[in-house]
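Asker: Here is a sequence with its predicted model. Questions after.
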Amino acid sequence: MIKLKDKLQKNEFVITAEVESPKGPDFGDELNRIKKLYGYVDAVNICDNPMANLKMSPIALSHIIHEQLGIDTIFHLTCRDRSLLGLQSELLGAWALGITNILTLTGDDPKKGDNPTSTGVFDCDSVGLARIANSLNNGYDISGNKLNAKTAFLIGGVLNPFDSDAEIEKMKRKIDAGVTFFQTQPVYDVDAYKRFIDRVGNLNVKIIMGIMPLKSYKMAINFNEKVPGINIPEHIIKRLAEDPSCGIKIAIEIAKKAKDFADGVHIMPLGRLNAVVQIAEELGRGGKRFEL
C-alpha cells in the first residue's frame, strides 16, 4: 500500500472519499461497498459520529479497512466526546493499530443528534486537538511528559476556502498547531477557489478540494440558503433546474478544472460510491479488482 502521506510529499494529485460507518457492530455490508473503491482512491475518510449521530468507532473501522482491504484511511476525531486524557489515549491506540492519518474536528453539538442526552466534553477545539497530535509526534503528551516512543501522524484540518481573511487566519493557527493538509468544504466555483489558492500558496501546506455531487435543484437551493461558506453559482442551479440528474456530471467538470492546480479532490458522495468511481475514472484513475 502506498500511503497518502507519501503521495502528498511527492506532489502527486490525490483522490480521497468519505464513506459511511455502520450504526451497529456489523460492518460487513459497508466493507463490501468500500472495497469497490480499491484502486480508485488514495484514502477513505471515516467520520466520528457525524452530526452527533451514533456510528461505529472511526478508529476501529479504519483498522478493519486497512487490514482487510488494504486501503489507506483518514480517521476523523472530534473534541466532543472525549476529554484531553481520552483524546491522547485514542490517538496512541490508533497509532499502535497502524492508523496514521487524522482529520481534527471540534464536533457537532450532541443535542442535535440521536442521543441528545449525551454530554459534550469540548476540553479543546480542533486547533487544540491538532496541537495534541503534534505533541505526540514529538514524543510528549500535552502536559510535557515523555512518551516511550514518538508517533508520526499526518495531521489534517478542515477548511472553508471562501471565508477570506478570517478563514486564512484560522488556517494559519491550525498550521502552527501541526496541521499539514486540509480538506475543504464542497467547492462549486472553481475560479473563486483558484483565487483562494493563489492567496495561500506560500503557506507550504497541501489542500485537497472538496467535491459533493448535488442530488437535486432543491438541494442546491438549500445549500445556498442554509449552509455557511457554500456558494453555488446561478449557472449550476439553472442546470439542475433543467436536469436534476446532472449533479455528478457537474462534479466531474469541477474536478477536471481543478486538477491543473489542486493537490487533490475529496469526494463527499452522500452514500453514492458509484459517484466516486465515475469521478475518479474521469480523472484518469482505473480501479483494480479487489482480492483477498
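Answerer: Perfect, thanks for sending it.

Asker: CA only for contacts and neighbour counts going forward, please
Answerer: Fine.

Asker: what sits against Asn145?
Answerer: Residues in contact with Asn145 (CA atoms under 8 Å, 6 or more residues apart in numbering): none are found.

Asker: Could you do Val158 as well?
Answerer: Counted by CA under 8 Å, 6+ apart, Val158 has contacts Leu103, Thr104, Leu105, Phe182, Gln183, Thr184, Gln185.

Asker: ok, now with 7 Å
Answerer: Phe182, Gln183, Thr184 (CA atoms under 7 Å, 6 or more residues apart in numbering).

Asker: And it, which helix or strand is it part of?
Answerer: For Val158, the element it lies in under DSSP states H and E is strand 154-159.

Asker: what about the closest residue in space to Ile207 that isn't next to it in sequence, distance to Asp191?
Answerer: In space, Ile207 comes closest to Phe182 once its chain neighbours are excluded; the distance is 4.7 Å by CA to CA, 6 or more residues apart in numbering. Here Phe182 is placed at a distance of 19 Å from Asp191 (CA to CA, to the nearest Å).

Asker: Ok, Ile254 next?
Answerer: 10 Å.

Asker: Please apply the same query to Ala251.
Answerer: 14 Å.

Asker: Tabulate the contacts of Val158 (TSV), appending neighbour count.
Answerer: Listed next are the contacts of Val158 as TSV, based on neighbours: other CA atoms under 10 Å:
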residue	neighbour count
Phe182	25
Gln183	23
Thr184	19
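
Asker: Give me the subset of those that lies in strands.
Answerer: If you go by DSSP state E, the contacts of Val158 have Phe182, Gln183, Thr184 in strands.

Asker: for comparison:
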Amino acid sequence: MKLKEALEKKKFIVTSEVQAPMGDDDPETLVENLKRIRGRMDGVAIADVEMEGIVGDSIRTCELLNENRFDAIYQTTTRDKSRIQLQKDLNHAHDSGVENLLVFTEDYRISGDSLQETMFFHVDSGKLASVLQHLRDGRTVDGKDLPSPVDFIMGSGVESPWGKNVPKQGMNELETMREIGTGYFLTTPIFDLDQFEKFLKQIKTFNVPVIAEVMLLRNAAMARFINRHFKAGLVPDWAIQKLDKAPNKLKASVELFSDTIKGLRDLCDGVHIITLGGIDKIQPYLDAAKIR
C-alpha cells in the first residue's frame, strides 16, 4: 500500500529511511537489503546527501526504489537552495515518478544509514510555499508553463520535546507548514511517551496526522555517541542504562524498540524508523513490535 493510500485510510503508518548509494556503492545491494522489509513499510525516505564532496543521487535512488515496488519519499531541505534549484529538484523528482516529499523545520537531524552523517535542515517556508504554489499551478517561478501541474504528498518535521509548552514561534511554524499543504508532521525521536502525549494535545488543533520517529538503538555505545555528537540528552539515561546493563544486548534493544512502538500506537498516526545502518537487521524488531 502506498503512503498516500495509507494516510487516506487512516492506517497506522510505518516508514523508514536509507542513504542514497555514494561513490562506488552498489544500488542493487541497497535494494536487496530493503527486500527484507517489502510489504512492511508504507514508504522509504531517501535524503539529500553530500559527504566529502561526494553526492548521493537521491532522486535516482527514489526512482530505483519505486521500480522495485517500494514507495519512495524524496527528503530534502531548502536551506542552501535557491527557488530555481529547489524547483528543479522537485520537478526532477516528480518526472522520475516520485509522489512523496519530506522537508524539515528543525536545525539538526540524524538521517540515513551512518552515525557519521550529520544533516542540518532548515526550511525557508516562504521559499518552499512559493515554489510549491507555482508547481501546483503548472508553471515555473519565472512564469513559464510546465507540461502538467506538479504536487506531492508532503510531510514536514517538527520539534517534539517541548511537551505541553510548545512556544508560540513553534506553533506559528506548524500553522505555516499546514497552510502550505503538509499532509503529516514527522517528529524528532520519541522516548518519553508521557511528554509526547502532552505535545500531541498541544498541536491537535491543526488536525494533521503525526508520525513519530523511533530510533533503533542496538547498544549503549551508539546511544552515547548520539548524545555526544548530535544532541545532548536526546537518548535518555534510563534507555542507555537498560542497554548497558542487559546481559542480552539484542533482547534489550528489541524490547526498547517494541515497547516504544506499542505505546505510540494509542497516541499517534504512525512511526518513522531510524535504523542507523541496521536496515538489514530490522526483522526481529518489526516482529516484536507486530509491524505487519
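Answerer: Yep, that arrived. If you're wondering where the values come from, they're calculated on a predicted model, not measured in any experiment.

Asker: what residue of the second structure matches up with the residue nearest to Ile207 of the first structure?
Answerer: If you follow Phe182 of the first structure across to the second structure using TM-score structural alignment, you land on Phe185.

Asker: What of Arg199 of the first structure?
Answerer: Counting by TM-score structural alignment, the partner of Arg199 of the first structure is Gln202.

Asker: State the number of residues packed around its match.
Answerer: Residues lying near Gln202 of the second structure (other CA atoms under 10 Å) number 16.

Asker: what's near enough to touch Lys201 of the second structure?
Answerer: Lys201 of the second structure touches nothing, counting by CA under 7 Å, 6+ apart.

Asker: Give me the distance between it and Asp194 of the second structure.
Answerer: When Lys201 of the second structure is compared with Asp194 of the second structure (using CA to CA), they lie 11 Å apart.

Asker: just to revisit the earlier point, what about whichever strand or helix holds the match of Arg199 of the first structure, distance to the chain center?
Answerer: Per DSSP H and E, Gln202 of the second structure falls inside helix 193-203. In terms of CA atoms, centre = their mean, to the nearest Å, the centre of helix 193-203 of the second structure is found 19 Å from the chain centre.

Asker: Now do the buried residues in that helix.
Answerer: Across helix 193-203 of the second structure, burial judged by 16 or more other CA atoms under 10 Å covers Gln195, Phe196, Glu197, Lys198, Phe199, Leu200, Gln202, Ile203.

Asker: Not counting sequence-adjacent ones, nearest residue to Lys259 of the first structure?
Answerer: Phe13 (7.4 Å).

Asker: Burial check on the one you found, number of neighbours?
Answerer: The burial count for Phe13 of the first structure: 17, using other CA under 10 Å.

Asker: same thing with Ala288 of the second structure?
Answerer: Taking other CA under 10 Å as the criterion, the count of residues near Ala288 of the second structure is 15.

Asker: Kindly provide the distance from it to Leu217 of the second structure.
Answerer: Ala288 of the second structure is 15 Å from Leu217 of the second structure, by CA to CA.

Asker: next one: Ser258 of the second structure
Answerer: If you go by CA to CA, the gap between Ser258 of the second structure and Leu217 of the second structure works out to 11 Å.

Asker: and if you look at Ile110 of the second structure?
Answerer: From Ile110 of the second structure to Leu217 of the second structure the distance is 13 Å (CA to CA).

Asker: three-state assignment of the residue lying closest to Ile132 of the first structure once chain neighbours are set aside?
Answerer: Leaving aside its sequence neighbours, Ile132 of the first structure sits nearest to Ile142 (CA to CA, 6+ apart; 5.7 Å). Classification of Ile142 of the first structure by DSSP: H, G, I helix; E, B strand; the rest coil places it in coil.

Asker: what about stretch 121-130 of the second structure, how long is it end to end?
Answerer: Note: stretch 121-130 of the second structure ends 18 Å apart using CA to CA.

Asker: Off-centre distance for that stretch?
Answerer: The answer for stretch 121-130 of the second structure is 17 Å, by CA atoms, centre = their mean.

Asker: hmm, who's touching that stretch?
Answerer: With CA under 7 Å, 6+ apart as the contact definition, stretch 121-130 of the second structure has outside contacts at Thr77, Thr78, Arg79, Arg83, Phe104, Thr105, Glu106, Asp107, Tyr108, Arg109, Ile180.

Asker: Swap in 8 Å and give it another go.
Answerer: By CA under 8 Å, 6+ apart, stretch 121-130 of the second structure touches 77-79, 83, 103-109, 141, 176-177, 180.

Asker: Would you mind checking those for buried ones?
Answerer: Counted by 16+ other CA under 10 Å, those give Thr77, Thr78, Arg83, Val103, Phe104, Thr105, Glu106, Tyr108, Arg109, Val141, Met177, Ile180 as buried.

Asker: Now intersect those with the strands, please.
Answerer: Members of those lying in strands (criterion: DSSP E): Val103, Arg109.

Asker: Columns distance to Arg38 of the second structure on top of the buried ones among the contacts of stretch 121-130 of the second structure, output as a markdown table?
Answerer: A markdown table is the format used below for these (distance: CA to CA, whole Å):
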| residue | distance to Arg38 of the second structure |
| --- | --- |
| Thr77 | 27 |
| Thr78 | 30 |
| Arg83 | 35 |
| Val103 | 24 |
| Phe104 | 26 |
| Thr105 | 29 |
| Glu106 | 30 |
| Tyr108 | 29 |
| Arg109 | 25 |
| Val141 | 38 |
| Met177 | 31 |
| Ile180 | 31 |
